[in-house]
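Asker: give me a model of this one.
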Amino acid sequence: MYKKSLLTTALAIMLVACAQQTAQTPATVNLRILETSDLHANIMDYNYYTGNDDPTIGLARTASLIEAARQSAINAVLVDNGDLLQGSPMGDYMAHTGLQPGQVHPVYKAMNLLDYTVGNIGNHEFNYGLDFLHQSLAGARFPYINANVYCAAATCWDGIKQGQHLFTPYIIKPTPVTDTNGESHTLNIGYIGFVPPQILQWDQQNLRGKVRADSILETAKRLVPEMKAKGADIIIAIPHSGIGSTQNPGDPMAENAVYAITQVPGVNAVLFGHSHSIFPSQRYSALPNVDVNKGLMNGVPAVMPGRWGDNMGQVDFTLSLQDGKWKVLNASAKAVPIYDGIHKKPLVTAETRIHQAVAAEDTGTKAFMERPIGAASADMYSFLAQVQDDPTVQMVANAQIARVKAQLPKSLQSLPVLSASAPFKAGGRHSTTSDADQYIQVPKGVLSYKNAADLYLYPNTMVAVKVTGAELKDWLECSANQFNQIDPQSPKPQQLINDGHPTYNFDIIDGISYRIDVTQPSKFGRDCQLINPEASRIVDLSYQDAAGKRYSGDAFAHQQFIVATNNYRAFGGKFSGTGSSHVVMELPDSNREALVAYITEKSHFNSATGSYDATVDPAADYNWDFKDIKTAVPLDIRFESQNSPKADAFIRLQQHRPMTKLAVNDLGFAEYRIDLTATH
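Answerer: Down below sits the predicted model:
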């Protein structure tokens, strides 16, 4: 009896001890956050410009990654970072045809199949106007957030009043999760979204007087504590914004503010986009407080999944419930690709249900892109657009000058009309393996709307600015940051192209003549910030009027000009001579519409012969070039272009300076040596 009593007592003590230990053991939850960003209406794995399937892009393929990532996780949620409605022919087709009441935009037909938790608004969502945006969002079966855009009119959509958020600023979503022991919990996940305040400049025609856009950083500092106070266990920031400055992350109106957001207390992860790059990756390994192996920025997991569906973002958390509060024990982030660019093979197949969901719009887009608009007398390829005057940029310049001249008011008709245009598709940004395929490829002969869309990628609108010659020089000095400084005394290989300078910021100004001295340092950085005040790369700058009089030096500096450009550049204010105070004319026409009209005007279809007996001439006028480098040292200056028989033939025939193909790099680019010496 005594022994039985002792055994019973011991057993009871053990059970109490076990119970106490169990009660003290915190629950552990593994949580996965998945992200798409910058899809730009690329739902299909198809290239509408070439008419071929494309395994390097498309939500149809990203969807397979999403499904696989969900199957390998106990708890997973999916978010989108924005820039959905514009950027591909399907996006243009839908904006052209419009949405009927109750009609669902194809991007949402596809996304509604994937069970998104929340979406954020990107800057390109505003490109087609607020009405189209409102109609489109109505088809999404998931909520949208944005915290830094406000109603500026007396009343906006859905009864929103002046000063109120135009969108729901954030949500705190109670999310059922299962811990590692199989027990159920509810995790309150907070989501907050942002967009660059520069939307007011980029889409001024659509947004002026209608909305207000505040600082990303200041809004985050104000609302993240509010979300914590309202019960958010963890907070996921979804800024449509790039990394931004690591030296001055406190700029309140920065376009790119992710580095700063990772320093806001309470933010547990940042799933970002906008820059079309991939983070984490080795190209960012030198940034301070960045761990590209774990995908951490200032200790916070962060991911940016490229563009057009070529990658999926993934953040993995290990959370622990301690004293009633969830604590992050570990976190990591990575971008997962759909295509192996090194070995040139797809990593996933497309989901048939996505194809089926947008089959009608896919057919409509293909027909939309095949409409004939005229004919060209020569090929327009952008394989050399970064190193010499180029037919693809020349064609746009000719069209912009023609349209502005035709519309210019009498008070300004005495001023010379120039054009500023950039090579939008000239090898991407050297960040993903599919960049080597991103070149304009429009062959001579009959041209269709898809060719015009290839030549001018964005739905910008025509704007003209009035500038002085001195301002033009600094405009070009900023563009010249496209090139690295070349050491004329070094025989070692030197890369000519500065990969940190986006090609869309490499403006060519047509109608004047100039050369670029790449042996000099750059005066400005990629965003036109002054870095070397005394530097001067632009030389031999001049303008010749219709009477043959040439202006250079002080005469050029004091001469006034009209520059035809787009709304993004004109209102951006970064380049010298741009900003609202310089704008003298805004046209309702898109730059692409002006291009189509120019091609049609210069072409003539002969109905009797069924062919064109007049065609548009895209030949470059070579108004710019590099300054010859005088040196006794054999220089090895290099640049990259596409590796293909078409590119080989074009470069061989069109090279303005001697060029030699050397090798093919890991990203699939062909590397060339270019002769910039005076002996060529």
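
Asker: hey, let's count contacts and neighbours off CA atoms from now on
Answerer: Will do.

Asker: strands of the stretch 351-500 of the chain, start to end?
Answerer: Residue ranges of the strands in the stretch 351-500 of the chain, as given by DSSP state E, counting those that start in this stretch, are 372-376, 380-381, 417-421, 441-442, 445-448, 461-468, 493-495.

Asker: now render the ones you listed as a markdown table, adding mean neighbour count and distance to D214.
Answerer: A markdown table is the format used below for these (neighbours: other C-alpha atoms under 10 Å; distance: least, C-alpha to C-alpha, whole Å):
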| stretch | mean neighbour count | distance to D214 |
| --- | --- | --- |
| strand 372-376 | 22 | 42 |
| strand 380-381 | 24 | 40 |
| strand 417-421 | 24 | 29 |
| strand 441-442 | 22 | 40 |
| strand 445-448 | 19 | 41 |
| strand 461-468 | 23 | 24 |
| strand 493-495 | 16 | 39 |
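
Asker: second input sequence below; structure requested for side-by-side comparison:
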Amino acid sequence: MNSQKTAFVTLLFTSDIHGHVYPTDYRGPGERNLGLAKLSTLIRKERLSDPSLLLLDNGDLIQGTPFMYHYAKYGGKGTHPAARALNHLRYDAAVVGNHEFDYGLDLLRRTVRDSAFPWLSANIVNGEDGKPAFGKPYLIRETDEGIRIAVLGLTTHYIPNWEHPDNIRGLAFEDALESARRWIAHIREAERPDAVVVCYHGGFERDLATGEPAEPLTGENQGYAMCLQLEGIDVLLTGHQHRLLAGELNGVTIAQPGSAGQAIAKVRLEFGRNAGAGWSLRGKSAELLAVDGTVEADPEMLALFADDERNTQQWLDQPIGAAEGDMSIPDSFKARLADHAFTEFVNRVQMEATGADISCTAIFTDEARGFGERITMRDIVSNYIYPNTLKVLRLTGRDIKAALEKSACYFMLQGEGRHIRICPAYLAPKPQHYNYDMWEGIEYELDISKPEGERVVKLLRGGVPLEPDQPYEVVMNSYRAGGGGNFDMFRGKPVVREIPTDMTEIMADYILARKTIRATCDHNWKVVY
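Answerer: Modelled structure (predicted):
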């Protein structure tokens, strides 16, 4: 009989890898401190001290880099790269994230079939029978010492508010908090685990220190409520928000390892043997292991994907056209303060593709640099990083004004000099530059010196004020058209037209057809303060 009195279980946990295998961001040369190839080095090191550790991924794995886009859109053959990578690293389980649906159910299900581990999501169920759509809702892992660890997978149920209906057809998304409550009770009773770990592709809706709402309480993120309301949960591993977190909330050990493979979370569970039989959880800790300049990429991982990476890089460097005039974005903040040639270009492409007279778009990240004189596919996917399609909504003038007021909340004035700044809500818990839209087809001004809700001081079309009740056709990306970013004024509005083609393809085809595009800027809008 094993008389050992103390035992430890190690959990390693990744989340929001977003397709980063190689240590690159694909925007330019040079190695970055990110990606699964570098995480592999940390995982190997941890396995030396604990060969039986539990390795988990928390979703948003198969989308987010040109590497994954190229595979999905250009007929990638063989085992999906995401499954190949996690198989090689011997992952024990993965959770379905919201971006797993971006390329459609067929590709997601093929990825699941290619995986040598289960994909968990207890609250994504089949619409017909209510059973978990991806097979297993949870995983039970028993150590050599007889310690039983339960891992429950959950996904933010807010997905139908963003995703194209075709990509989630036949699925139902149960409330993650209530699903967790039901499944944890079942697991505790039926499986008798020594510890329950919840892997939730969602984040924290409230400030962890004060409990104050950190965002509109839509149900997109329920991590705070899970820690306070659920009985029988020992560890909550989170994601979706791209935050770097490790600690404890209401006795629940929590962790979130950022995004793109910049870190991996390590949770250590200590168990003591009971006087009679079995084990009791005696201690818990969480930390983040960061990928920095001292971490070398694993040569085996690099070799495993060398052909895929080479093909991707060659595709990215294909010249597709040229720009005449300045379409570069040297300062993304300034480009959001007044009409800019690059955003005008994107809006005009959207208008031409759909026939709509009004359009809105965003500069998605601060890393977007617009176009130089020579345009390649790398330029397209570096600026337009999401696989959005286009929708034309029928909106009233009142809806448009409300959307502009929502976007105006992106800015604030600070200090005695009343300097204009980005509102902190758009910077934490993660940057949300993609939730500030810039419009074409209307003339408007936003005055940030005025209170929120009163900042639209000019709103015209063709020099004439927009009528509050008059209908207008407006094109936007599919995420925004579903109300993404808390643009509630768009939810449920009539969809006039829909273009199912990925916007990056639309932009590339537009440039290929013209060979040379010309920078234009009609200065139809500006921010004042």
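
Asker: and for S581 of the first structure, the neighbour number?
Answerer: By other C-alpha atoms under 10 Å, 12 other residues sit near S581 of the first structure.

Asker: nearest to G273 of the first structure, out of the strands of the stretch 351-500 of the first structure?
Answerer: Taking C-alpha to C-alpha, strand 461-468 is the member of the strands of the stretch 351-500 of the first structure nearest to G273 of the first structure, at 24.1 Å.

Asker: number of residues surrounding Q485 of the first structure?
Answerer: 19.

Asker: check A60 of the first structure too.
Answerer: 26.

Asker: now do P106 of the first structure
Answerer: Neighbour number of P106 of the first structure under other C-alpha under 10 Å is 24.

Asker: quick one: what's aligned to it in the second structure?
Answerer: Correspondence of P106 of the first structure to the second structure, assessed by TM-score structural alignment: P81.

Asker: which ones are touching its match?
Answerer: Residues counted as contacts of P81 of the second structure (C-alpha atoms under 8 Å, 6 or more residues apart in numbering) are 68, 305.

Asker: check T396 of the second structure too.
Answerer: Per C-alpha under 8 Å, 6+ apart, neighbours of T396 of the second structure: 467-472.

Asker: the residues you listed in strands, which ones?
Answerer: Judged by DSSP state E, those include 471-472 as members of strands.

Asker: who wins for neighbours among the contacts of T396 of the second structure?
Answerer: Y472 (18 neighbours).

Asker: the match of P106 of the first structure and L395 of the second structure, how far apart?
Answerer: Distance of P81 of the second structure to L395 of the second structure, given as C-alpha to C-alpha, to the nearest Å: 41 Å.

Asker: swap in G170 of the second structure?
Answerer: 29 Å.

Asker: ok, the counterpart of Y22 of the second structure in the first structure - how many residues close by?
Answerer: In the first structure, Y22 of the second structure lines up with M44, judged by TM-score structural alignment. M44 of the first structure: 27 surrounding residues under other C-alpha under 10 Å.

Asker: before we move on, what about the one 5 residues further on?
Answerer: Y49 of the first structure is surrounded by 22 other residues when neighbours are defined as other C-alpha under 10 Å.

Asker: I figured it hits D454, correct?
Answerer: Yes - contact between Y49 of the first structure and D454 holds when scored by C-alpha atoms under 8 Å: they sit 6.4 Å apart.

Asker: where does K526 of the second structure land in three-state SS?
Answerer: strand (DSSP: H, G, I helix; E, B strand; the rest coil).

Asker: and the residue mapped onto it from the first structure, what does it touch?
Answerer: Matched across to the first structure, K526 of the second structure falls on D625, judged by TM-score structural alignment. Counting by C-alpha under 8 Å, 6+ apart, D625 of the first structure touches 388-389, 514-516.
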